[in-house]
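> sequence and predicted model, in that order:
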Amino acid sequence: MPDDTAAQDTSHRTGSARSRAAGAVAFARRWAAELVETSHVPMSLGQVEEFLLPLTELIAAALESDPFDAEPVVEVGDDLVAMHFTGEGVLRSTLALVTGELPELLCLPGGPDLVARAGAVCGVLADAYAHALRQRTLDEQETIKRAVLKARDAMEQRLRASEERFRTVFTTSAVGIGIVSTDWYILDANESLLDILGYERDELSRTFAGELVHPDDISGLADLYGELVRGQRRHFTTEKRLLRSNGDQVWAHMVVSLVRDERGEPDYHVVMVEDVSELHLLQEWLRHQAVHDRLTGLPNRAQFVSRVESAAGRAGPTTRIALCHLGIDGFKVLNNGLGHDVGDGVLRETALRLRSLVPESRGLVARTGGDEFGILLERTSDTAEVVDLVERALRAVAEPIRTGGHEVSVSASAGVVERRAAGADPAELLRDAALTLHWAKTDGRAQWTLFDAERSRRDRDRLELAATIPTALRNGEFFVAYQPQVRLADGVVVGVDALARWDHPVLGELGAERFLDLAEQTGSAVPLGWRLLGEACAQATEWRRTLPGPALAVNVRLGLRHWRDPELIGGIRSVLADSGLDAERLRLEVPAAAVLAEDGDLPETLEVLGAIGVRVVLTGLRPGHVDRPALELLPVHGWKVSRVPAETAEERGLAELVALAHKADRVVVADGVATEEHATRLRDLGVDVAQGPHYGEPGHAADIEELLADR
């Protein structure tokens, strides 16, 4: 059987590799078809495909790299330029294919990570392509300059040949070339430069070159020219805006060289111009995408954080600032129920509504996460102003949304932080807003909650406590405290309730109510449960050996995660075997609400435990609020109520529960018995077993031994 599995794995990997290779070939073929339409190179379509296949593999490897590294894609940009794939649209079509078709053909898993990787790969590819073009421009410029100098310095009989060579480069170059006098009038221009600027030759001749430069870029160009004339540089490279004949702007990559005469005096300039408007727009688009959410068009979390930092940094001593962290309630249910297209439509409409509420001069609305939005409001007057905005935002989100053929109504919750901006820590502002949103959702949803410093402190303390549970577990800081359980009919101790305690090195002894819920949240509940269960069972076995009278039962509370552990039954068998405890002396507590609401394997688990002799006790029952038929059907030993009834109606409910339990051959245990009066009332109501301060507080094993010795 293992050989078959290995063969299947090998076959699967081979199939995946073949599928990927086929995808790479298909992409190279598609890419080649695009490039031959935009560039004329002396290669057949098949040769172009062969040339592009290894470049495809480079891009694919970068997308799949771990850790992610886009730098190898630099070779792709270099090779495209080296093979003269430099026609208009080459870069645009290449990037469109990389972001659009390559992931699908290679069967790459989608998601935000793939989108981010594809964007980074495209950025590196675009930069490499632009750099290679610039380098080629520099190389051509140097060739021209050498040709010019050679023409001037050559002997008269070679002058004509030299000038012819220059003229060939001048007239055939795809780069715009202009010969400009030292007083910046255009003496000559090739066809490429005329095309870039949109002029006829006679229109451009003797035109002052400064008139072709955007007014905002003149001063920077003049500074570079001064360095050139003073001999501080042989040439300079820059990107400036030029003006076409119709007034349109052209982003131009320019290389300007100064040619000197035989005396070393400035003679004329050679200016090489390449239209990089498309590349400039692409770079602008990439910069925009880096700080905006693609789905909604809103600023993303990175821009939101930057804006918050900026607002806090420039705030005056009395300036106030507000953050609202807003989340759509139940968005996952909406997505799963109606589909992601409907969910996307809800997010887009929500973004539009929120953006309309905040003037750009006062703040910013951003999408900060999947179904979450951030609102920054600057220069607030007081909390009331912010509350008004938040309430309007919640009402706006709650308005019905029509999308994807559905009318959808959603609600939202919001966490609000408003405070003095000067000296505020942006990271703390963002953290407090996110925490306050969590409170709003926890407290009931469809509402807003204002940040509370004291509640935040308590939450931080709980989180810090939760973070130390795994270490405390390794250090053996948890132990079992035992509380006696007494049979009400005769007052005999029949068992003990094993309760988890934490001997915290700073806070002292902590009760289970301080940390069990945290253990459930951090994933430590199961290992903690096994440790406490093992200790309690071992102690019960020791008491059976050393104490006179009937053996004590031991009651252990397990967390819900532990009850759902697939290793539960096997683990309990092992604990019983290791400790030597009889199965019928072990009582395991399980929340009744969890069992009654469970549609998985928990009821079956209870049956298996009963079959091996372990007794199960349902906890958390509220007399008068129980599903009687469901309770009767559950295979459990008993039911446990957590408090003594305080009113006549509660007593009636408990009496009914006791009658139902005894009819079903179950026992009823009451917790929280504090007085003899409590014990008498419970005994009169028919309760079987009780525990609480009246019979003894939770203590060490020695305390139980002393209690039994006294009785």
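Yep, it's here. Here the structure is a predicted model, which is why all the values come from computation and not from measurement.

> make it CA atoms for all contacts and neighbour counts henceforth
Fine.

> what comes up buried for stretch 52-70?
52-53, 55-64, 70 (16 or more other Cα atoms under 10 Å).

> okay, and which of those map to helices?
52, 53, 55, 56, 57, 58, 59, 60, 61, 62, 63, 64 (DSSP state H).

> A further structure is provided below for comparison with the first:
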Amino acid sequence: MGSWELAQRWADALDGVVAPTLNRSQIEEMLAALCIGLIDAARGGEDPDIARRSARMLVAANYRDPAAVSRSVRVICDDLVTAAADGPTDPAVPEIRDRAIGLAADFAAGFTAALRAAALAEQEATLAAVLAAAQEAESNRVLSEARFEAVFDGAMVGIGTVDMTGQVVNCNARMAEMLGQTPETMPGRTVADILGPQNLNHAFVELQRMVAGQSDSFRTETEHLHDDGEVTVIDLSMSAVRDACGDIRFLIGVAVDVTERKKLADRLWHDANHDALTGLPNRPHLFGKLAETEPPVGVCYLDLDGFKEINDLWGHTIGDRVLRIVADRLRDTVRAADATAARIGGDEFLVLVENCSGQEQLGALADELMAELTAPLEVDGHMLAVGVSIGAAYFDEMPSTVDELVHAADAAMYRRKHEARRDPAR
């Protein structure tokens, strides 16, 4: 599969997500150019920004729906591997797949950043227009008030004004909706009364500082709890409007409902830090956690035995289901031990035990993992079995690098394999 065919599959995956600014031919040409760089990166190329750049170009082309991310990630994790590999027997397939997972994570992170930048640019433009209209209203009231009202009422973002006593002067329908109110019920009431005690958070503190004349502006992200329990996440900007003498006349706020964007960012973070097949934390996420963990810690390195034969005999679809079952058993077992399990390679897993009490606890966990993972499993009516090799390492002092920690557990696993071959009764 070449870059052009990969681009066509990508375009097919994105079809129907949104109404992009480009036609189909232009979309394929854009994606084909990106696919050349992605294929090179999957093969070990040195363009570290290709995945994030691809995400930015999709956002610029108006692909802003969450489905564009999930469909693109599947293309990167599956079709890109096929395009970059020299056939299914290419020995480099595991490395290409790992690079593709990293590219998918970078793409998800780049999409979130590009989406946020686009939203913030729109918000800043609206705030600038509102402030300009408000300031002009003071010098040319008749003309500017009409212009201000047009911006005020027709804006897709929430806008409200507050006087220097903390009372709401007016607000548009969008702002009232975000706060669970109506434009008619808010004017004349204090901000504290409208928000209620449950929402008097850091944003309210900053507003009080502005009313007291201690600051001219602030910007923050805050959560608003509605009476029905629903939570709206709001990106709020407040600025002071001064008259010709420099005195503050009133405060104006612009709010953007970023609830869906926050949910998308949370989902993208999860997707970027978890294995797409099993749902377990992935290698970068676990290694990052290892780097921040305080001793004492225990680590178990697990490698499935006989998994290649299952793939060869029954196919990768059955193999994938086996991995998911193994991951479920692994997840259930470590949950009881208050540990973290991750998939770090094709059939390789790692378990991190924080605040580990010692070798005895680690050995007991390894025995439990061995018993759970080697139990027969049923897939599509077939009773299958996989073996597992486990190496455990305990550290009361952390090594200088995470790689040393993982290597110690890996080495322990291979020692146990070697001893098992010498003594089959073990």
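Nice, thanks for sending it over. The model shown is predicted, which means the values in this text are computed figures rather than measured ones.

> where does the TM-score land?
Put the two chains on top of each other and the TM-score (TM-score structural alignment, normalised by the length of structure 2) is 0.80; 405 aligned residues with a Cα RMSD of 3.7 Å.

> just the element for the residue nearest in space to the middle of structure 1, please.
The centroid of structure 1 falls nearest to residue 369 when counting by Cα atoms, centre = their mean (7.1 Å). Counting by DSSP states H and E, no helix or strand carries residue 369 of structure 1.

> show me the contacts for it.
Residues in contact with residue 369 of structure 1, defined by Cα atoms under 8 Å, 6 or more residues apart in numbering, are residue 301.

> list the single closest residue to the residue mapped onto residue 219 of structure 1 from structure 2 in space, sequence neighbours excluded.
Using TM-score structural alignment as the criterion, residue 219 of structure 1 maps onto residue 202 of structure 2. Closest residue to residue 202 of structure 2 apart from its sequence neighbours, by Cα to Cα, 6 or more residues apart in numbering: residue 222 at 7.9 Å.

> in contact with residue 152 of structure 2, which residues?
The contact partners of residue 152 of structure 2, by Cα under 8 Å, 6+ apart, come to 130, 159, 172.

> show me these that map onto strands.
residue 159 (DSSP state E).

> still on that earlier bit, can I get the ones in helices among the buried residues of stretch 52-70 of structure 1 in TSV with distance to residue 292 of structure 1?
TSV is the format used below for those (distance: Cα to Cα, whole Å):
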residue	distance to residue 292 of structure 1
52	32
53	33
55	30
56	28
57	30
58	28
59	25
60	25
61	27
62	24
63	22
64	24
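
> ok, the residues you listed vs residue 402 of structure 1, which is closest?
Among those, residue 63 lies closest to residue 402 of structure 1 (Cα to Cα), at 37.1 Å.

> quick one: contacts for the corresponding residue of structure 2 for the closest one?
For residue 63 of structure 1, the aligned position in structure 2 is occupied by residue 38, per TM-score structural alignment. Contacts here follow Cα under 8 Å, 6+ apart; on that basis residue 38 of structure 2 touches 50, 51, 80, 103.

> tell me which of these you also see in structure 1.
For the contacts of residue 38 of structure 2, the aligned pairs still in contact in structure 1 (both residues aligned by TM-score structural alignment, their matches' Cα atoms under 8 Å) are 50, 103.

> specify which member of the contacts of residue 38 of structure 2 is nearest to residue 238 of structure 2.
Minimum distance to residue 238 of structure 2 across the contacts of residue 38 of structure 2 is 35.3 Å, recorded for residue 51 (Cα to Cα).

> in stretch 402-413 of structure 2, what's buried?
So for stretch 402-413 of structure 2, counting by 16+ other Cα under 10 Å, buried means 405, 406, 408, 409, 410, 412, 413.

> which one of those residues is nearest residue 64 of structure 2?
Nearest member of the buried residues of stretch 402-413 of structure 2 to residue 64 of structure 2, counting by Cα to Cα, is residue 406, at 39.0 Å.

> what sits against the counterpart of residue 221 of structure 2 in structure 1?
Taking TM-score structural alignment, residue 221 of structure 2 has residue 239 as its aligned residue in structure 1. Residues in contact with residue 239 of structure 1, defined by Cα under 8 Å, 6+ apart, are 251, 252, 253, 254.
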